[in-house]
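In: pasting a predicted model and its sequence here:
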Amino acid sequence: MPAAPSSTTVAGLVTALVGFLSSFAVVLTGLRAVGATPGQAASGLVVLSMAMGVATVLLAQRTRMPITVAWSTPGAALLATASAPSWEVAVGAFVLVGALVLLTAAWPRLGSAIGAIPPVLAQAMLAGVLVPLCLQPVRSALEMPWLVVPVVLVWAVLLRFSPRWAVPAAFAVTLGIIGWLAWRDGGVDAAALVPVLEWTTPALGSTAVIGLALPLFLVTMASQNVPGMAVLAAYGYRAPWRSAMAVTGAGTLLGAPFGGHAINLAAISAALAAGPEADPDPSRRYLAARTAGLTYVGFALVSAAVAALVVTAPAGFVAAAAGLALWPVLAASLSGALARPEDRIPVVATILVAISGVTVGGIGSAFWSLVVGLAFWAWYRPQPAVAPA
């Protein structure tokens, strides 16, 4: 009889499956929203899968820690509600994000400056950015209930009995429905199934720097890298900050011209490889992360086929599945942002400006929400009482 797969191998496969299936639609939705063609979005999915796979293997093997890398799901959600003058400008913003992450590795003061931004305001900005996309399942369920309701039911049932698999299963059902529709309507162009990397020459401008790159950088750092380090610390691992930022920054920078918006430390899926379920021996759990990285590289080979299938879906259907996947993220962001009563006025101001979608001077609402939130934070938040002399 063949030997059963080890627990580290199973944990690594589960980590990669959950990481990919839980958010690939969010990534495709975000890239298309800032101007990518179907081919450019497919290229972005391929290069992101490859970059996070290689980065995971490199960090896990070098540190002997279960460090896993993921694409920036909150960043993709931000893109889905943002706007860019052109795809070239969006790619320029991706390049700048990679450079800023690298600068964080080389210059610790930049990390300290990011840490000076109240975490509740970063959570509030993310919550406001997520709301429009999280509303999509509600709208689409009314417009195409025969497609969306089965996906919602699968998600809801598994969320009750097996939360880890709720979102992956919902996306599997989504892909199954899309595949059936594509087969009914004549299938998918075979040429689109082959993974191809499409180069885009980046363009930089003030709108890319302020309106897209800075919010994307802040969301990636505050919602992925910092929590990712915290998850590893909770399991007893002190991951090297500079090495992790150098690898993910370089991966983002190299992948950006091919459509990759950002890679970072995994946060939600990090526990799958770092926890005791991966292996009772903490010194062996890095093998689970390495398996996850190799699996991501394998997913890169089929990413183009997934993207080609998604393109054939009815308008709004994939966005509905993506929004459904972000409901737990929205809940966590709101919970963290509104935890303390004294923070709530600045937090609510940040959320409302982010939801509004306003654009001022070509700069989107994500940036202005932080500006308004910081202003309210400085003005309205109660100051600590000064003890009498």
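Out: Looks like it arrived, so ask away.
In: only C-alpha atoms for contact and neighbour calcs from this point on.
Out: OK.
In: give me the most central residue, the protein.
Out: In the chain, the centroid-proximal residue (CA atoms, centre = their mean) is residue 73; its distance is 1.0 Å.
In: how about residue 81, nearest residue that isn't a chain neighbour?
Out: Closest residue to residue 81 apart from its sequence neighbours, by CA to CA, 6 or more residues apart in numbering: residue 129 at 6.6 Å.
In: and the strands in the protein?
Out: For the chain, the strands defined by DSSP state E cover 69-71, 263-265.
In: the structure to be compared is supplied as follows:
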Amino acid sequence: MSPPPPTPSSTPLLAGVVSGLVGFTSSFPVVLTGLLAVGATAAQASSGLMVLCLTMGVGTLLFSWRTRTPVTMAWSTPGAALLATAAAPAGGFEAAVGAFVVCGLLLALCGLVAPLATLVRSVPAPLASAMLAGVLLPLCARPFLDLVQSPWTVAPLVLVWLVALRLSRRWAIPAVLVAALVVTAVTGSFARLEGPLLPTLVPVLPDPDLVTAVSIGLPLFLVTMTSQNVAGLAVLGSFGFSPPFRPVMAYTGLAGAVGALGGGHAINLAAISAALAAGPEAGADTRRRWLAGVSCGVTYLLFVPLSAATTSLAQAAPAGVIGTLAGLALLPTFAAAGAQALTEPRHREGAAVTFLVAASGLTVGGVGGAFWGLVAGLVVTAVLGLRRRPG
């Protein structure tokens, strides 16, 4: 077999930059929406965005360089979506940060305690996907509701999204982001720009609360582990890469727990954007694709000083703009989760119940629908005897 053709040194580096750009621009509105929804101030949300960029940038750079594997990390976009639909904790953002710490420690334990990772993987994938789809439904409906309420600011974004989706799916959300900046400028909303443009770390002392840990921390852990880490490992494996599972999980968990003290919710292995750094776009020579991970990490680090300006711009945007950005960014994830949830006939009823309960917005004992949806789905699956493993 002839060796692969030489890869220009710029190819993997450029692929990593694209991975970082797409990863940040396509989902930061979801992160800001989620942090603000659980009680963060604008300064705390900006600090959280900064901490997330820092921890995932350092992790991506470090593991890609040390392992010679394109290990890319990201913030938990499904986790941020979960926060955006969760009820604000009675204890405020401090209680939410306590739940973030719980999530981080559980992620770290998955790397350190093998039975825990096995237990998480035993949750039927269709039920986990159904929980995620239920959480995403209200957010993905927002653009179309906002289109009725604020047609002059939202319609241009939806139109740009549709055209860009047809031309280049990967760049659809970055194109909508550019359109959002134009709409913000045309409406004169930049005049409302407030707050510092340089990032500031805002420490948050966590307030441990059992109800918040169950309603936010546990679902955040489950959705991050099942829809991000497991999927990220699968993406890397599909390109022939096998990253060190235990050290990666330990880092993402511990870095997430420490980063929570600065307002960050969770980091994990990248899933969707991982293919940009690990796939053929990073060059034909797989031995050099780790350079894409390095440049992706550097790109994330370059976003650290932009976190405050990004938050201020989001705060100044016209009504409906940020919700539309977040909803359109999550549509592919919602579609994939919905398809996965209903693929297997033997799990279909349990997944349907999980989806409906998670999407209903119900709260029982202060615990939200994401948790109860998974519980209900597991009960239905067990009663119907659908958890039998194929013989």
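Out: Received, thanks. Computed from a predicted model, the values in this text were never measured in an experiment.
In: please state their TM-score.
Out: Scored against TM-score structural alignment, normalised by the length of the first structure, the superposed chains reach a TM-score of 0.95; 382 aligned residues with a CA RMSD of 1.7 Å.
In: counterpart of the residue nearest to residue 81 of the first structure in the second structure?
Out: In the second structure, residue 129 of the first structure lines up with residue 135, judged by TM-score structural alignment.
In: can you check residue 142 of the first structure too?
Out: Residue 142 of the first structure maps onto residue 148 in the second structure, by TM-score structural alignment.
In: ok, now residue 98 of the first structure?
Out: Aligned against the second structure by TM-score structural alignment, residue 98 of the first structure finds its counterpart in residue 104.
In: neighbours around its match, how many?
Out: Using other CA atoms under 10 Å, residue 104 of the second structure has 31 other residues around it.
In: need the contact list for it.
Out: With contact taken as CA atoms under 8 Å, 6 or more residues apart in numbering, residue 104 of the second structure is in contact with 221, 252-257, 266.
In: show me which pair in these is furthest apart.
Out: Across the contacts of residue 104 of the second structure, no pair lies farther apart than 221 and 255, at 14.0 Å, counting by CA to CA.
In: will you turn the strands of the first structure into TSV that also has distance to residue 93 of the first structure and mean neighbour count?
Out: Formatted as TSV, these follow (distance: least, CA to CA, whole Å; neighbours: other CA atoms under 10 Å):
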stretch	distance to residue 93 of the first structure	mean neighbour count
strand 69-71	16	31
strand 263-265	14	31
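In: export these as CSV, with columns for distance to residue 92 of the first structure.
Out: Formatted as CSV, the strands of the first structure follow (distance: least, CA to CA, whole Å):
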stretch, distance to residue 92 of the first structure
strand 69-71, 18
strand 263-265, 16
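In: out of the ones you listed, nearest to residue 8 of the first structure?
Out: Across these, closest to residue 8 of the first structure is strand 69-71 (CA to CA), at 16.7 Å.
In: read off where the closest one ends up in the second structure.
Out: Against the second structure, strand 69-71 of the first structure falls on residues 73-75 (TM-score structural alignment).
In: mean shift of the matching stretch relative to the first structure?
Out: After superposition onto the first structure, stretch 73-75 of the second structure sits on average 0.3 Å from its aligned residues (mean CA distance after the TM-score superposition for the first structure).
In: chain center to that stretch, what's the gap?
Out: From the chain centre to the centre of stretch 73-75 of the second structure is a distance of 7 Å (CA atoms, centre = their mean, to the nearest Å).
In: can you name the residues that contact residue 324 of the second structure?
Out: 142-143, 146, 154, 157.
In: mapped onto the first structure, which of these hold?
Out: Retained in the first structure (both residues aligned by TM-score structural alignment, their matches' CA atoms under 8 Å) from the contacts of residue 324 of the second structure: 142-143, 146, 154.
In: before we move on, back to that, ok, the residue nearest to the centre of the first structure to residue 270 of the first structure distance?
Out: With distances taken as CA to CA, to the nearest Å, residue 73 of the first structure is found 14 Å from residue 270 of the first structure.
In: and what of residue 108 of the first structure?
Out: With distances taken as CA to CA, residue 108 of the first structure is found 24 Å from residue 270 of the first structure.
In: okay, those two: which has more neighbours?
Out: Using other CA under 10 Å as the criterion, residue 108 of the first structure and residue 270 rank with residue 270 on top: 24 against 12.
In: what's the match for that one in the second structure?
Out: Matched across to the second structure, residue 270 of the first structure falls on residue 274, judged by TM-score structural alignment.
In: with adjacent residues omitted, what lies nearest to its match?
Out: Closest residue in space to residue 274 of the second structure, ignoring its immediate chain neighbours: residue 72 at 5.9 Å, by CA to CA, 6+ apart.
In: what residues are up against the one you found?
Out: 59-60, 64, 269-270, 274, 277, 293, 296-297.
In: cool, and residue 201 of the second structure?
Out: 47, 50-51, 262.
In: separation between the closest residue to residue 134 of the first structure other than its chain neighbours and residue 7 of the first structure?
Out: Sequence neighbours aside, residue 323 is the residue nearest to residue 134 of the first structure in space, at 4.2 Å (criterion: CA to CA, 6+ apart). Between residue 323 of the first structure and residue 7 of the first structure the distance, using CA to CA, works out to 32 Å.
In: of the kept ones among the contacts of residue 324 of the second structure - the most surrounded one?
Out: That'd be residue 154 among these, by other CA under 10 Å, with 27 neighbours.
In: what does residue 215 of the second structure align to in the first structure?
Out: Aligned counterpart of residue 215 of the second structure in the first structure: residue 211 (TM-score structural alignment).
In: number of nearby residues for that match?
Out: Neighbours of residue 211 of the first structure (other CA under 10 Å): 25.
In: my guess is it meets residue 371, correct?
Out: No. Contact criterion CA atoms under 8 Å: residue 211 of the first structure and residue 371 do not qualify, at 11.6 Å.
In: for residue 344 of the first structure, see how far away the alignment partner in the first structure of residue 381 of the second structure is.
Out: For residue 381 of the second structure, the aligned position in the first structure is residue 377, judged by TM-score structural alignment. According to CA to CA, residue 377 of the first structure stands 9 Å off from residue 344 of the first structure.
In: again, but for residue 94 of the first structure
Out: 32 Å.
In: what do you get for residue 201 of the first structure?
Out: In terms of CA to CA, residue 201 of the first structure sits 42 Å off from residue 344 of the first structure.
In: more neighbours, those two?
Out: Taking neighbours as other CA under 10 Å, residue 201 of the first structure and residue 344 compare with residue 344 leading, 19 against 12.
In: tell me the contacts of that one?
Out: Contacts of residue 344 of the first structure (CA under 8 Å, 6+ apart): 337-338.
In: need the counterpart of it in the second structure.
Out: In the second structure, residue 344 of the first structure lands on residue 348 (TM-score structural alignment).
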